[in-house]
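> Next comes the sequence, and after it the predicted model I'd like to discuss.
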Amino acid sequence: MNMHFDHVTLGQRVLFGSGRAAGNLAAEVARLGAGRVMVIASGSESSLAEEVTSRIDVAVFHDDVAPHVPIAHAEAARAVATQNAVDLLVCIGGGSTTGLAKAVALTTGLPIVAVPTTYAGSEATNVWGLTEDARKTTGVDDRVLPGTVIYDAQLTLSLPVELSVASGLNGMAHCVDSMWAPHTDPINRALAAEGIHALAAGLPAVKSDPRGLAGREQALYGAYLSAVAFASAGSGLHHKICHVLGGAYNLPHAQTHATVLPYVLAFNAPAAPEAERRIAAAFGTGTALAGLDALRETLDAPQALKDFGFDETQIPEAVELILPYVPDSNPRPVTATDLDALLRAAHAGETPSL
C-alpha cells in the first residue's frame, strides 16, 4: 500500500536539562529581548517560580490560576498583561497554569516561554481551552503555542507520586488517542509509540523512587512526545469525553483522563488492530489493554470517576453533551448506548473489557 499523508510539525524550541531551568530561562529572555515579563504561577508554586526566575527581571507575578481556565480568570489575566505593558509571558506550573498563559496569548499575541512542573503536555500544543457556564470550549490557534519549553526534572520533585501518576497517565492518554485521532499519520503514531514506551518506563520509576531524577526525566520526555503527537493528530474520542466531563462537572483534569483511558482503549482497540498492535508493542505486552492494565496496577492508578465527584445521575446528561463531539473518524461508531455503558463502567471502576 502506498504511504500518503499530510503532516505539519509545529515550530518550537525545547531546552531539556535537570537543574538548568533558571539559567535556560535567563538565556531565553535575553535571546528574545524581552523587557516586561509576566510570570504566571499558582500560589502553591510561588517559591518554585521565584527560584526559576531568580536571574531575570519580572514586571509582574500573577497567581490567579484555576482548573479548566474559567473565562473570568482569563479576562483578569489579560487585563494584568495589558496594564503592565507585558511583552513576554512565562508560565511555571501544570496544565492549568499553561492554559491561562495560552488564554492571554490567544487575544494578545504575546509569546510564551513555558516551564512545566507536571506531565500534562499542554506546553507542546497549540490547543487552548476555556470554561464558561459549566461548558468547556477548546480550539486550535498557533498564537497559543509556547515558543520555548524549558524542561527540568528537578521542578517535578515536589509533585507527589499520586499526582505524578495521574499527570503521567494524562500524557499516556495523549499517546493512545493520537493513534486514531482525526488527523493522525505515521509520524504521530511513531511519536506516540515512543511516548508510551517512555512513560511506561518512567512512571513506575517515579513511584518506586520519588526523589530520583531518572524516572522523572523519562516521564517528562514521554509527556513531551505525547503532546507533540496530540498537537498534530487532534482530539480523539478520549479527549472529547474528558473535556466535557471536566468542564461540565468540574472534575480534576489529570485524574479524569487517567480513569477514562482504559475504557476508551477497550472500546476502540478491536476496531483498530494496527494501532492496537503498536500500543501493545510499546508496552511490550501481548495486547494494548493488558499493557495499560499492568501499568495502572503497578502505579495504583485512579480507578473510578465516582471517586472524583461524578454522580451516576449525571451520566444521561453527559452522554447528550459528548455525543455531538464524537469524531466521525473514530475507528468504531459510537452510539448513545455505547457512551452510557462506557461512562457507567468508568464511574463504577469496573474492569475494562474488550
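Done, it's in. Residues are numbered from 1 along each chain as shown.
> contacts, neighbours, all on C-alpha from now
Fine.
> Tell me where the chain has helices.
21-32, 46-52, 71-83, 95-108, 161-178, 186-208, 213-233, 237-249, 253-268, 273-283, 288-299, 315-322, 336-348 (DSSP state H).
> And here is the other one:
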Amino acid sequence: MIGDFEHVTFGQRVLFGSGRAAEHVAAEVARLGARRVLLVASDRDERVAQRVSSGVDVAARCSDVRPHVPVANAERARQLASDVDADLIVSIGGGSATGLAKAVALTTGLPILAVPTTYAGSEATNVWGLTEQARKTTGSDDRVLPATVVYDAELTLSLPSALSVASGCNALAHCVDAMWAPRVDPVDRVLAGEGIGALAAGLRAVHADPGDLAGRERMLYGSYLAAVAFASAGSGLHHKICHVLGGAYDLPHAATHTAVLPYVLAFNGPYAPDASERIAAALGSDDAVVGLLELYAELGASHALRDVGFAAADSAEAAAGTVAEAARLILPAVPPGNPRPVGEEELTALLDAAWAGRPPTSVATTGAA
C-alpha cells in the first residue's frame, strides 16, 4: 500500500552533455536575456571558469568563495552584484561556489545558472546555508533554486581521485538522508535508490580510472537524483549533524559527510527497515551498513572524523570535551520524526565512535530502549 503523500517537484532546466558546457552556458544566457552576468568561481576554478564563460559578457567576477559561506563573503558578493547591476549569476565550481551564488540570490532575487564541477548537488536544491560566528544557519527558499543547471562530466576530470570519492560519498549521503527525512515520500525513495546505484557504480569506475568519463557521467547523474530527492524530502539527521560540525569547527564539507554517513546509517537503519532494504539493494548487498563499508573499503574512504580535523587531539580523553560540546550543539537541530529517538547520550556516543573510526555497528544499539 502506497498511502497518502504530497510531493513537490521543483521547476528547473537541466542540460546534460560532456564537452558542451561553454555552448550550453552561452545559449542559456541568451535564452534568459541576461546582459550583465556576475560570475562566481573560486581562484582554483579560474581556468575552467574562463573556458566555460568564454561566450558570455561577464560584468564582474566574484572569487571570494569559502566553504560554508561566511556571512561577510556573502555580503561582499551581494554588494558586487549591486555595483554592476547584475541580472544573472553564473556559478562555476563546487558546492561552495553554488552556495555563494545562492546567498546573493536570497536577497536580490537574481536567477542562477549553475555549472557544477563536483558532485555536491547544491545546484538542484532550494536549500541555502550561511555561517556566522561558528554557527551555520540553513533554510529553504525557492529564490535560491538555480533556474538552469549545466552538467558536463569533462569539467570534473581535473578533480583528484580522493576529492572525487569524498564528493561522491557526500552525494550518497543526500540519498541516504532522503530515505527518512521529515518530508520523505515514495517518489523521493525511488529517486534516492536510483541515485545510490548510479553513484556506487560511478565511484568504483572513477576510483579505478580517474579518466573514465562514463563513470563521471554516472556520478553526475546520481548526484543530481540525490539532490532532487534531498530537496523534496528535507534535511535529515545526517545533514543536521554535518552542518553543525562544519559551521562550528570549520571542517571540510564532503569529507565530513563521508565520515559521518556510516554511523547515521547504522544508528537509524534498524528503526527504518524499508529504507535499509532499499539502500542495501542499491548497494548490491544484503545489509546496508555492510554494503556501504565494503564500498568505502574499495574506495579507500575514511569514516574517522579525526582524519578530517574534528577534535584534533592526542587521545580520546583529550577529544571527549569537544565531542560532548558538539553533541550539545547538534541536539536542538535534530529533525522531527527521525526514525529513532535522539538524545544527548546517543549523539555523544555516535560522535565519539565516528571520531575514533570505530565500527559503525557500535552505535546501532546505543541508548536503544
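Okay, I see it. Bear in mind that the values here come from a model prediction, so they are computed numbers and not experimental data.
> How alike are these chains, TM-score-wise?
With the length set by TM-score structural alignment, normalised by the length of the first structure, the two chains reach a TM-score of 0.99; 354 aligned residues with a Cα RMSD of 0.7 Å.
> Including mean neighbour count, could the helices of the first structure go into TSV?
Shown next, in TSV, are the helices of the first structure (neighbours: other Cα atoms under 10 Å):
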stretch	mean neighbour count
helix 21-32	17
helix 46-52	17
helix 71-83	17
helix 95-108	25
helix 161-178	28
helix 186-208	23
helix 213-233	27
helix 237-249	22
helix 253-268	24
helix 273-283	20
helix 288-299	18
helix 315-322	17
helix 336-348	18
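> would JSON lines of these with distance to residue 131 of the first structure be doable?
Output for the helices of the first structure, formatted as JSON lines (distance: least, Cα to Cα, whole Å):
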{"stretch": "helix 21-32", "distance to residue 131 of the first structure": "30"}
{"stretch": "helix 46-52", "distance to residue 131 of the first structure": "24"}
{"stretch": "helix 71-83", "distance to residue 131 of the first structure": "6"}
{"stretch": "helix 95-108", "distance to residue 131 of the first structure": "11"}
{"stretch": "helix 161-178", "distance to residue 131 of the first structure": "19"}
{"stretch": "helix 186-208", "distance to residue 131 of the first structure": "28"}
{"stretch": "helix 213-233", "distance to residue 131 of the first structure": "20"}
{"stretch": "helix 237-249", "distance to residue 131 of the first structure": "6"}
{"stretch": "helix 253-268", "distance to residue 131 of the first structure": "13"}
{"stretch": "helix 273-283", "distance to residue 131 of the first structure": "32"}
{"stretch": "helix 288-299", "distance to residue 131 of the first structure": "30"}
{"stretch": "helix 315-322", "distance to residue 131 of the first structure": "14"}
{"stretch": "helix 336-348", "distance to residue 131 of the first structure": "22"}
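> Nearest to residue 39 of the first structure among the ones you listed would be which one?
Closest to residue 39 of the first structure of the helices of the first structure, according to Cα to Cα: helix 46-52, at 7.9 Å.
> in the second structure, what residues pair with that closest one?
The alignment of helix 46-52 of the first structure onto the second structure (TM-score structural alignment) spans residues 46-52.
> Near residue 123 of the first structure, how many other residues are there?
For residue 123 of the first structure, the neighbour count with other Cα atoms under 10 Å is 33.
> residue contacts, it?
Neighbour list for residue 123 of the first structure: 95, 98, 114-116, 145-146, 149, 227 [criterion: Cα atoms under 8 Å, 6 or more residues apart in numbering].
> next one: residue 244 of the first structure
Residue 244 of the first structure touches 135-136, 318, 321-322, counting by Cα under 8 Å, 6+ apart.
> out of those, who's nearest residue 53 of the first structure?
Residue 53 of the first structure lies nearest to residue 136 out of those, by Cα to Cα, at 31.6 Å.
> so what's the closest residue to that closest one other than its chain neighbours up against?
What sits nearest to residue 136 of the first structure in space, not counting adjacent residues and going by Cα to Cα, 6 or more residues apart in numbering, is residue 247, at 4.5 Å. Going by Cα under 8 Å, 6+ apart, residue 247 of the first structure touches 68, 131, 134-136.
> same deal with residue 137 of the first structure?
129-131.
> any idea how far residue 69 of the first structure is from it?
Separation of residue 137 of the first structure from residue 69 of the first structure (Cα to Cα, to the nearest Å): 10 Å.
> Then residue 281 of the first structure?
For residue 281 of the first structure relative to residue 69 of the first structure (Cα to Cα), the value is 36 Å.
> where's residue 282 of the second structure relative to residue 357 of the second structure, distance?
Taking Cα to Cα, one finds residue 282 of the second structure at 24 Å from residue 357 of the second structure.
> And the match of helix 46-52 of the first structure against the first structure, how far off on average?
Compared with the first structure after fitting, stretch 46-52 of the second structure deviates on average by 0.3 Å (mean Cα distance after the TM-score superposition for the first structure).
> what does that stretch rub up against?
Here stretch 46-52 of the second structure makes contact (Cα under 8 Å, 6+ apart) with 21-23, 25, 41, 92, 155.
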